[in-house]
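Novice: turn this into a model:
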Amino acid sequence: MNAYIFPGQGAQFTGMGLDLYENSPLAQELFEQANKILGFNITDIMFEGTPEALKETKVTQPAIFLHSVILAKTLGESFKPDMVAGHSLGEFSALVANGALNFEAGLKLVSQRALAMQKACELQPSTMAAVLGLDDAIVEKVCAATEGIVVAANYNCPGQLVISGEVDAINRACEAMKVAGAKRALVLPVGGAFHSPLMEPAREELAAAIQNTTFSKPNCPIYQNVTANAVIDENVIKANLISQLTAPVRWTQSVQQMIADGATLFTEVGPGNVLQGLVKKIDREAQTASATL
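Specialist: From the prediction side, this is the model:
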């Protein structure tokens, strides 16, 4: 069975999507439509902008979404997913790819999500850190024992977990992780504590937007970050999408469940190949590929 997977924030690069724009009339049409929906020329930043300009949250999230979704749409008849999943932001790309959301609705939600997250980040100094070489259970235990808000946020693959929370709490937790035997515990250059309770203001804002958006029955199941299980019910998809901002990304568990349900090939749709690397670390036997025009 074919599983299509969609990357999240951090996969952006200058020049992303330019090959699609130049080689596909459909892609060109969709990129121009996106410029109108967003109210600014995101294509200028994607194709020619500096890495700093691309790092702006209001740009990064729509840019990665557009690269992934437009690539999926240019694949035409060859794009036949049996299941889909996306890492954090990538979940929105996956929902457009499997027909649960249309292009315009998906882009508007991603743009609103980016702005809401940016606002939440400005309310309180917060950050994230990568913890390498520790069992998930030990990371969770250290987080629970650390003073302040700090939680497990991204279960990326065995031995690689990202924690999220208040700056001081993250620093304390990183030291405790090293004492507990972590190979590395390093603070990441991110704008805030994504997938933690500190994103509650963004969750509330996004909840209203999601409730007011029409979702359709998807063409195939999506394995959502919050539950790591196959979902096809639109109302459940909406509820999970709202919970996602303050809940952890269960990527390890999602990939394991997809394999258990029959996934034999994981094709990454969008910029970079980070997810393929994670899939290989979760299951060395899994077959991976990059989608190409």
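Novice: C-alpha from now on. contacts and neighbour counts both.
Specialist: Fine.
Novice: residues near Thr60, how many?
Specialist: Using other Cα atoms under 10 Å, the number of residues around Thr60 comes to 24.
Novice: show me where this structure has its helices.
Specialist: Ranges of helices within the chain are 18-23, 25-38, 42-48, 51-55, 57-74, 90-97, 103-123, 136-145, 167-179, 200-211, 234-243, 251-260, 274-282, based on DSSP state H.
Novice: so which of the ones you listed is the most surrounded?
Specialist: helix 90-97 (a mean of 28; mean count of other Cα atoms under 10 Å).
Novice: for Asn35, which non-adjacent residue is spatially closest?
Specialist: Asn41 (4.8 Å; Cα to Cα, 6 or more residues apart in numbering).
Novice: would you do the same for the sequence below? I want to compare the two.
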Amino acid sequence: MKAYLFPGQGSQFLGMGKNLYKNSHLAKKLFQLSDEVLGFRITSVMFEGSINTLKNTKYTQLAIYIYSVIKAKILDNFEPDMVAGHSLGEFSALAAISVFSFEDGLKLVNQRASIMQNICETTHGGMAVVFGLKDSIIEEVCKKDHGIIVPSNYNCPEQLVISGEISALKRVCFFLKKIGAKRIFTLPVHGAFHSPIMEPARKKFKKIIKKISFKDSKYPIYQNVTALPVIKSYDIKRNLVEQLTYPVKWKQSIKNMMKDGAVSFTEIGPGNILQGLIKKITKNSS
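Specialist: As a prediction, this is how the structure comes out:
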């Protein structure tokens, strides 16, 4: 069984999409449609913008969504048995399998990114990747801290992202190093994504998503919040909203896909970040 995976933030690169625009009529049409729907030239940011501009959440999420969905749409043999997306990548996956239209997905991602950016600007949050410790140890250390700090991305064995207030993040990272973390890498983001700090964003996004029409999925999508296969539109909607404050259960999703018969994983989007995670997950499961 074939699984298709869609990446989230962090996979962007300078000039992304330029070759697709030049070489595919359908891609060109969808890039132009993106500019029209958004009311500004996202293509300019993607094709000619600086890397610093592209790193801005409100542009990054749009660029990755557009690029990933277009890549899926121009594939000759896009026939998945199951799909999954890492954080933002869930929106790309859902547009690719026509749970909602490309345009509606674009509107959702645009508003989601804008809401998240606003939270980032009014709070002091951050994220860090912790290598070399068991999940249970990191979970316990986060739980014992008196600030807001939680596991936010279960990426692969012995690689867990934590997210929360900067002060709590510093305390927890310091302690995790003392008890044996092999490496801790602070992510270049200005927000505590997938944490309780995003609760105001979750409330706003819940109102926005109600206005968008969703269809039941033809293929199971393994969503971040539960790591389980979902088909019904109302479940998909609910999970997309909850995703803002819940951890991304990526490792668990991939293991469940394998258990349900996935033998090949194809990443659709910029870069190959997810392929690296898949190798570590499958190695650990064999």
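Novice: TM between them?
Specialist: With the length set by TM-score structural alignment, normalised by the length of the second structure, the two chains reach a TM-score of 0.98; 285 aligned residues with a Cα RMSD of 1.1 Å.
Novice: and the residue nearest to Asn35 of the first structure, how far is that from Val69 of the first structure?
Specialist: Going from Asn41 of the first structure to Val69 of the first structure by Cα to Cα, to the nearest Å gives 17 Å.
Novice: residue contacts, Ser264 of the first structure?
Specialist: Quick fix: residue 264 of the first structure reads Thr, not Ser. Shown in contact with Thr264 of the first structure (Cα atoms under 8 Å, 6 or more residues apart in numbering): 1-3, 286-287.
Novice: what do we get in the second structure for it?
Specialist: Alignment note (TM-score structural alignment): Thr264 of the first structure maps to Val263 of the second structure.
Novice: just among the contacts of Thr264 of the first structure, which is most surrounded?
Specialist: For the contacts of Thr264 of the first structure, neighbours tallied by other Cα under 10 Å; top is Ala3, 25 neighbours.
Novice: so it touches Pro81, yeah?
Specialist: Yes: counting by Cα atoms under 8 Å, Pro81 is a contact partner of Ala3 of the first structure at 5.9 Å.
Novice: can you tell me which residue in the first structure aligns to Ser136 of the second structure?
Specialist: That one, Ser136 of the second structure, aligns with Ala137 by TM-score structural alignment.
Novice: how far away is that match from Gly272 of the first structure?
Specialist: 30 Å.
Novice: check contacts around the closest residue to Glu175 of the first structure other than its chain neighbours.
Specialist: Using Cα to Cα, 6+ apart and skipping the chain neighbours, the partner closest in space to Glu175 of the first structure is Ala185 (7.6 Å). Ala185 of the first structure makes contact with 129-132, 174-175, 177-178 under the criterion Cα under 8 Å, 6+ apart.
Novice: cool, and Val249 of the first structure?
Specialist: 87-88, 153-156, 195, 225-226.
Novice: ditto for Leu277 of the second structure
Specialist: 155-156.
Novice: I'd like to know how far Ile236 of the second structure sits from Pro229 of the second structure.
Specialist: Ile236 of the second structure is 10 Å from Pro229 of the second structure, by Cα to Cα.
Novice: residues near Asp82 of the first structure, how many?
Specialist: Asp82 of the first structure has 16 nearby residues by other Cα under 10 Å.
Novice: likewise Lys283 of the second structure?
Specialist: 10.
Novice: same check on Val150 of the first structure?
Specialist: By other Cα under 10 Å, neighbour count at Val150 of the first structure equals 30.
Novice: confirm for me that it is in contact with Arg172.
Specialist: No: between Val150 of the first structure and Arg172 there is no contact under Cα under 8 Å: 9.5 Å.
Novice: now do the shared contacts for Ile236 and Pro229 of the second structure.
Specialist: Gln223.
Novice: what's the residue nearest to the spatial centre of the second structure in contact with, if anything?
Specialist: Residue closest to the mean C-alpha point of the second structure, counted by Cα atoms, centre = their mean, is Ser87 at 2.2 Å. Residues near Ser87 of the second structure by Cα under 8 Å, 6+ apart: 7-9, 224, 243, 248.
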